[in-house]
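Chemist: sequence first, predicted model second:
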Amino acid sequence: MTTAQTLLEAKELSKTFTTPEGKPFTVLDGINLKLREGEIVALLGRSGSGKSTLLRCLSGLIRPSAGEVRYRGQEVPGPMPGMAMVFQSFALFPWLSVQQNVELGLEAMGIPAPERRQRALEALELIGLDGFEKAFPKELSGGMRQRVGFARALVTRPEVLFMDEPFSALDVLTAETLREELLEIWHAQRMPLKAILLVTHNIEEAVLLAHRILVLSSNPGRIRAEVPVPLDHPRDREDPAFQGLVEQVYRILTAKPALEPPQEPIGIGYRLPKAPIEGLVSLLERVAEGPDFGREDLPRLAEEMRLEVDDLFPLLDAAELLGLAVLQEGDIRLSAEGLRFIQANPEGRRQILAERLLLHVPLLAHIHRVLHTRPSGQAPEERFLRELEDYMSAEDAEGVLAIATDWGRYAGLFEYDYNRGVLMREPVPG
């Protein structure tokens, strides 16, 4: 058992938002975690698990609805000295130079100008941006802008560094370079940095960087599992121990333990996974083409299709929802219907998907029924949006109807006039 000092602790942390329609929506529920000196911890989970919300609660950017967060034993009422954040979107002020962007946090802390300048230059040198002090963000590449984000966080000399998907907006090579440089800074101990809490949707990234991985469940977010990563840095992706940990995380994310809360019942208001039909078809085709026909290892599938958690799992959920595939122990296996779908010609695929949608997606069955009982064969999308808003926010309703429309059009259940916002049953051939 570790004896390292606890820097940050959350106890029974929950966060509930109110939708614009006035309905409560719980994002996080009963989170307990500790961040100790000398460790990098990764937060990993599917879309909707509340990873970024949890990071913002822990860093003091937003207040939890219940529970508490303490940094070195003190309650966290808001952003505090000793903690800093690196954002996914860089969040730089375009009208300020690189040096001015880095100095902002120090200015807010009341640091005198000469010291601000000296510390900013030191941070820029540490992060590899010396010589770019006078440049403006528009002159920099995405990787260089994220370096400015790192420098702006590190210049405050934090003990705890929060990172919200800091590499996800970068190309693969740039992201890999910045990960390596982050680890160099961590191991060189040139800063007072004592712990890092990283949100990511990249499983390999979590295993590359973290000493522990916390896997969150979704809707609401709860800590589902903790995965220790007992590997020394630098880590080799080809190491069987590394690959075994990646497999373990995939198994956790695809498992359906009995202790999980009951799944949301399938009804008109069911939140369909954000799975574009083209992506779903491509995934099924790739599984069918693999060396083990009709079955595939998820880590290999994700790597070959360049899909991360937030892209891959909605496709997997859709395949399961429609009865086209089964997830088990970190693998995906096509069902008999899935194999029939893949082997069919384009028209056959449309017919099979139409059958699956009407059988397994009540919203699409409802739309289909409405269109076929109206003499005009038409209905405004606003009618279905209003019905969905009985179950979810207006924004979520638009997203769910967009996915349903995408699936329904591919299957030939109806047509859609974008300019008028009208759904129409397809004309009978002949």
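Modeler: That came in fine, so what should we check first?
Chemist: from now on I want contacts and neighbour counts done on CA atoms only, so please keep to that.
Modeler: OK.
Chemist: next SSE after the strand or helix carrying residue 320?
Modeler: Applying DSSP states H and E as the criterion places residue 320 in helix 309-321. Remark: after helix 309-321, the chain's next helix or strand is strand 325-328, criterion DSSP H and E.
Chemist: show me the contact partners of the helix or strand following that following strand.
Modeler: Moving toward the C-terminus from strand 325-328, the next helix or strand (DSSP H and E) is strand 331-334. By Cα atoms under 8 Å, 6 or more residues apart in numbering, the residues outside strand 331-334 that reach it are 251, 284, 287-288, 294-298, 316, 324-327.
Chemist: got another, please set it beside the one above:
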Amino acid sequence: MPGPVILSATDLTKTYAGAEGDLPVLSGVDLEVREGEIVALLGKSGSGKSTLLRCLAGLVPASSGSVTYRGEELRGANPGTAMVFQTFALLPWMTVQQNVEIGLEAQGMRTAERADAARKAIDLVGLDGFESAYPKELSGGMRQRVGFARALVVQPDVLMMDEPFSALDVLTAGNLRGELMELWTSGSFPARAVVLVTHNIEEAVMMADRVVVLASQPYGMIRETFAVDLPRPRGRQSARFEELVDAIYAVMMGAPPRPPEPSTPTKQTPANTPLPRAGVDGLAGLVEIVLERGGRVDLSDLSDDLGLEIDDLLGLVDGLQMLGLAAVRDLEIVLTPAGTAFARADVQESKRLFAVVVAEIPLVRLITNTLQRSANGTQRAGFFRDLLSHHYTSEQLEQQLETATDWGRYAELYSYHADTEEYRLHKEAIETRLDPA
């Protein structure tokens, strides 16, 4: 049974200043984390889950509301937490031993004591014998084990994990996740609670005692919380496991966004309309598969048939919905007339159809309009990075531009040259602009 409350957020709101006003990231979040539980923060890209994690860790201050650690309101970094990052974040010039000792050194622990504690943490995560190795000598899975050891060696009250397995291959991630759960259930886990950020539904159900689903529209609100009443170790094939996955998936995909008030219509902008991670090849492949199955298919069945996680399809599904090529109804993806036409078209016709729908996507429209107004039909990528920098993290920003670049290239609206980091209006568009007759 969960114990006393360690961490709590009350009416937590976080906004960032943007060119068009404040950008809401979290809105009115209430959350408690108790001793003896693993809490998963689940949501699509842009739902604010990583921001919420950083607010709980005291790394990002709240705009309003409060975060308390053992009853005391945070005024800076949370002394009871340690973080494991997606990108390992190891210092390449330091050995495994030295990387693990960093936190203890910052606490002022004596050399002999911190060396002994680091060796025990290294052994705990299965890296005994690699103390003198450098990060470049390690595989991705081993590097992430160092990240776990570095966080656990300080014996935090709460271990914070921000998508710690997403940079690993499937087999390595599954193995590391399983070992972590064995350590948790053994009673020798150094932390009293865990908060996990993930976009993977099955990962959340496999690991967590509670799954908190955040909505991306409206921004950063808790849509629903699920108690995971499954004994450990958990089997993916159990009926209850599948039932929970389906229920969470329905919440993430089925509930429509809250409509705006009639008096204050929301204008779609690159800031409030984030692009999913969805390449044109993936979008085209998915609509063809759905068309072959009669124009509609259950997404859970489709993911099983393809040997994928449901989460692997979410970006593509979001992309098709954004472009108006498909809709999700009762957990089925259904092609729209535009989607059916796109799936049946030859290459040139599919490009034309795609250009029609993608031209209305805010970031694609911004790039296209900027190029059309440029004297020579060009603009550096840095210009768009600067415009979006207040709305997205650097990693999110690159993903936004990557998707917009792929979509705009396929639609033949513009090209992108990596050597000069420059967008250029498509040749035919330039000719049309210069000679409209």
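Modeler: Everything's here; your move. The model shown is predicted, which means the values in this text are computed figures rather than measured ones.
Chemist: what does the helix holding residue 320 of the first structure rub up against?
Modeler: Under Cα under 8 Å, 6+ apart, the answer for helix 309-321 of the first structure is 45-47, 201-203, 272-276, 279-280, 283, 302, 325-327, 332, 360.
Chemist: ditto for stretch 280-298 of the second structure
Modeler: 316, 319-320, 331-335, 339-340, 342-344, 406-407, 410.
Chemist: swap in 6 Å and give it another go.
Modeler: 316, 332, 333, 334, 335, 343 (Cα atoms under 6 Å, 6 or more residues apart in numbering).
Chemist: of the contacts of helix 309-321 of the first structure, grab the buried ones for ChimeraX.
Modeler: Per 16 or more other Cα atoms under 10 Å, the buried members of those correspond to this ChimeraX selection:
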select :45,46,47,201,202,203,272,273,274,275,276,280,283,302,325,326,327,332
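Chemist: now the helices for the stretch 1-150 of the second structure?
Modeler: 49-56, 96-106, 111-124, 140-152 (DSSP state H, counting those that start in this stretch).
Chemist: could I get those as JSON lines with distance to residue 2 of the second structure and mean neighbour count?
Modeler: Formatted as JSON lines, the helices of the stretch 1-150 of the second structure follow (distance: least, Cα to Cα, whole Å; neighbours: other Cα atoms under 10 Å):
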{"stretch": "helix 49-56", "distance to residue 2 of the second structure": "19", "mean neighbour count": "23"}
{"stretch": "helix 96-106", "distance to residue 2 of the second structure": "28", "mean neighbour count": "21"}
{"stretch": "helix 111-124", "distance to residue 2 of the second structure": "24", "mean neighbour count": "18"}
{"stretch": "helix 140-152", "distance to residue 2 of the second structure": "20", "mean neighbour count": "25"}
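Chemist: looking at these, which is nearest to residue 193 of the second structure?
Modeler: Distance to residue 193 of the second structure, taken as Cα to Cα, is lowest for helix 140-152 among the helices of the stretch 1-150 of the second structure, at 11.6 Å.
Chemist: what's the mean distance for the closest one versus the first structure?
Modeler: Helix 140-152 of the second structure, aligned to the first structure and superposed, deviates on average by 1.0 Å (mean Cα distance after the TM-score superposition for the first structure).
Chemist: who's in contact with whatever residue of the second structure lines up with residue 205 of the first structure?
Modeler: Mapped onto the second structure by TM-score structural alignment, residue 205 of the first structure lines up with residue 203. Residue 203 of the second structure makes no contacts at all, as judged by Cα under 6 Å, 6+ apart.
Chemist: residue 203 of the second structure in helix, strand or coil?
Modeler: helix (DSSP: H, G, I helix; E, B strand; the rest coil).
Chemist: tell me the spacing between it and residue 176 of the second structure.
Modeler: Look at residue 203 of the second structure and residue 176 of the second structure: by Cα to Cα, to the nearest Å, they are 12 Å apart.
Chemist: show me which pair in the contacts of stretch 280-298 of the second structure is furthest apart.
Modeler: Using Cα to Cα, the two most remote members of the contacts of stretch 280-298 of the second structure are 332 and 343, lying 17.4 Å apart.
Chemist: more neighbours: which of the two?
Modeler: The neighbour comparison of residue 332 of the second structure against residue 343 (other Cα atoms under 10 Å) goes to residue 343, with 24 against 17.
Chemist: what's the helix or strand for that one?
Modeler: Assigned by DSSP H and E, residue 343 of the second structure falls in helix 337-344.
Chemist: check the mean deviation of that helix from the first structure.
Modeler: Looks like 2.0 Å for helix 337-344 of the second structure (mean Cα distance after the TM-score superposition for the first structure).
Chemist: and the angle for the helix or strand that that helix is followed by with helix 337-344?
Modeler: Note on helix 337-344 of the second structure: by DSSP H and E, the next helix or strand toward the C-terminus is helix 347-358. Computed by axes from the mean of the first three to the mean of the last three Cα atoms, to 10 degrees, the angle separating helix 347-358 of the second structure from helix 337-344 equals 150 degrees.
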